[in-house]
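Trainee: predicted coordinates and the sequence they were generated for:
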Amino acid sequence: MLRIGLTGGIGSGKSTVSALLAERGAVVIDADRIAREVVEPGTPGLAAVVEAFGEQVLTADGSLDRPGLAAVVFADPAARKRLDGIVHPLVRARSAELAAATPEDAVVVHDVPLLVESGQTGSYDLVLVVQADLETRVQRLVRRGLGEADARARIAAQADDEQRRAVADVVVDNSGTEAELAAQVDRFWAERVEPAVG
């Protein structure tokens, strides 16, 4: 099994790279998707979040009020650390379960937005970092519905490009076209993945 840690800042296009790798046969384990699963109604994760932050983080139907909680934790580093302490261990445990269920010869891509911040880079055979210039990332986030100030604050709350490059085996730049990005992913697959898996 080849374990690849895929990371990149918010708005960098990491999900696009993840999809391109899946097209080439990789099994993708998406930490963002798992992070949503572990705090669904009725889960111990949601109960722990409510215990830490109060009932005001719930919507009327009892599900997590993600925008409301995000507004709290992005404005308060201690609150974000408290939330991470609840969610990250649950995500890691579920990711390990999913990885254990894959075939022994699989290429497993762990799509982890906060790979650098959570200190997990040593857990992978290869670390692939997706980068894009700041203004491109801000524009993408604004198109997704964030305000510009909120987009910049979320980018600033994460590791910076230099910190990600320091742990990367390979960096792909997603500031250009989709075709340019796909060509970089093809090169990564041919030069780093195929030789490693035979």
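Mentor: Alright, I've got the coordinates.

Trainee: CA atoms for contacts and neighbours, from now on please.
Mentor: Fine.

Trainee: residue ranges for the strands of this structure, please.
Mentor: Counting by DSSP state E, the chain has strands at residues 2-8, 27-30, 107-111, 126-131, 170-173.

Trainee: mind giving me the packing neighbours of the first one?
Mentor: I take that to be strand 2-8. When contacts are defined as 3 or more Cα pairs under 8 Å, 6 or more residues apart in numbering; DSSP states H and E, strand 2-8 sits against helix 14-23, strand 107-111, strand 126-131.

Trainee: tell me the centre residue of the protein?
Mentor: Closest to where the C-alpha atoms of the chain average out (Cα atoms, centre = their mean) is Pro113, at 2.3 Å.

Trainee: show me the contacts for that one.
Mentor: 6-10, 31-32 (Cα atoms under 8 Å, 6 or more residues apart in numbering).

Trainee: one more pass at 7 Å, please.
Mentor: 7-9 (Cα atoms under 7 Å, 6 or more residues apart in numbering).

Trainee: adding another structure so you can compare the two:
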Amino acid sequence: MLRIGLTGGIGSGKSTVSALLAERGALVVDADLIAREVLEPGTPGLEAVVTEFGPEVLTSEGALDRAALAGIVFADAAARGRLDAIVHPLVRRRSAELIAAAPADAVVVNDVPLLVETGQAGSYDLVLVVEADPGTRVARLIGRGLSEADARARIAAQASDQQRRAVADVVLDNSGTPDQLAEQVERFWRERVAPAVG
């Protein structure tokens, strides 16, 4: 099994890279999707979040109000730390279950936005970092409905490009066109993944 840690800042294009790797046969374990799963209504994760942050982080239907929670944790590093202490262990446990169920010769891509922040770089055979210039990332986040201020706050709350590069085996630049990114993924697969898995 080849384990690849995929990371990059919000708006860098990790999801696009994940999809391109999945097209080539990788099993993608997406930490963001798992984080949603472990905070679904009725889960111990959501119960713990409500205990920590209060019922105002719930919608009227009893689901997590992500915007309300984001408003709390992106404005307060201590609050973000309390949330991370609840969510990260649940995500790691569920990720481990998914990986344990994979074939022994699988190429497993862990899409982990906070790989650097959570000190997980050493857990992987290869660390793949996706970068895009800050202006491009802000524009992408505004396109997803965030204000410019919120976009910049979320970028600032994460590790820097320099911190990610320090743990990277390979860095992909996603400031250009989709075709340019696809070419870089193809080269990564050909030069780093294929030789490792035979």
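Mentor: Perfect, I can see it now. Note that the coordinates shown come from a computational prediction; the quantities given were computed from them, not determined experimentally.

Trainee: got a TM-score for the pair?
Mentor: Scored by TM-score structural alignment, normalised by the length of structure 1, the superposition of the two chains gives a TM-score of 1.00; 198 aligned residues with a Cα RMSD of 0.3 Å.

Trainee: still on that earlier bit, possible to save the strands of structure 1 as CSV with mean neighbour count and distance to Ile155 of structure 1?
Mentor: Formatted as CSV, the strands of structure 1 follow (neighbours: other Cα atoms under 10 Å; distance: least, Cα to Cα, whole Å):
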stretch, mean neighbour count, distance to Ile155 of structure 1
strand 2-8, 24, 10
strand 27-30, 20, 20
strand 107-111, 24, 18
strand 126-131, 24, 12
strand 170-173, 18, 17
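
Trainee: quick one: these as CSV, columns for distance to Val17 of structure 1 too.
Mentor: Formatted as CSV, these follow (distance: least, Cα to Cα, whole Å):
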stretch, distance to Val17 of structure 1
strand 2-8, 9
strand 27-30, 11
strand 107-111, 9
strand 126-131, 8
strand 170-173, 9
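
Trainee: which of the contacts of Pro113 of structure 1 are also in contact in structure 2?
Mentor: Mapped onto structure 2 and checked by both residues aligned by TM-score structural alignment, their matches' Cα atoms under 7 Å, those keep the contacts 7-9.

Trainee: and of these, the nearest to Gly198 of structure 1?
Mentor: Thr7 (24.4 Å; Cα to Cα).

Trainee: now the helices and strands packed on strand 2-8 of structure 1 in JSON lines, with distance to Leu46 of structure 1?
Mentor: Listed next are those as JSON lines, based on distance: least, Cα to Cα, whole Å:
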{"stretch": "helix 14-23", "distance to Leu46 of structure 1": "25"}
{"stretch": "strand 107-111", "distance to Leu46 of structure 1": "22"}
{"stretch": "strand 126-131", "distance to Leu46 of structure 1": "30"}
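
Trainee: now the biggest helix by length in structure 1 on structure 2. Mean distance?
Mentor: Ordering each helix of structure 1 by length in residues (DSSP state H) puts helix 77-100 first. Compared with structure 2 after the fit, helix 77-100 of structure 1 shows a mean deviation of 0.2 Å (mean Cα distance after the TM-score superposition for structure 1).

Trainee: helices or strands next to that helix in the packing?
Mentor: With contacts taken as 3 or more Cα pairs under 7 Å, 6 or more residues apart in numbering; DSSP states H and E, helix 77-100 of structure 1 sits against helix 31-37, helix 44-53, helix 66-75.

Trainee: identify each buried residue in that helix, please.
Mentor: Residues of helix 77-100 of structure 1 classed as buried: 79-80, 83-84, 86-88, 90-92, 94-95, 99 (neighbour count, 16 or more other Cα atoms under 10 Å).
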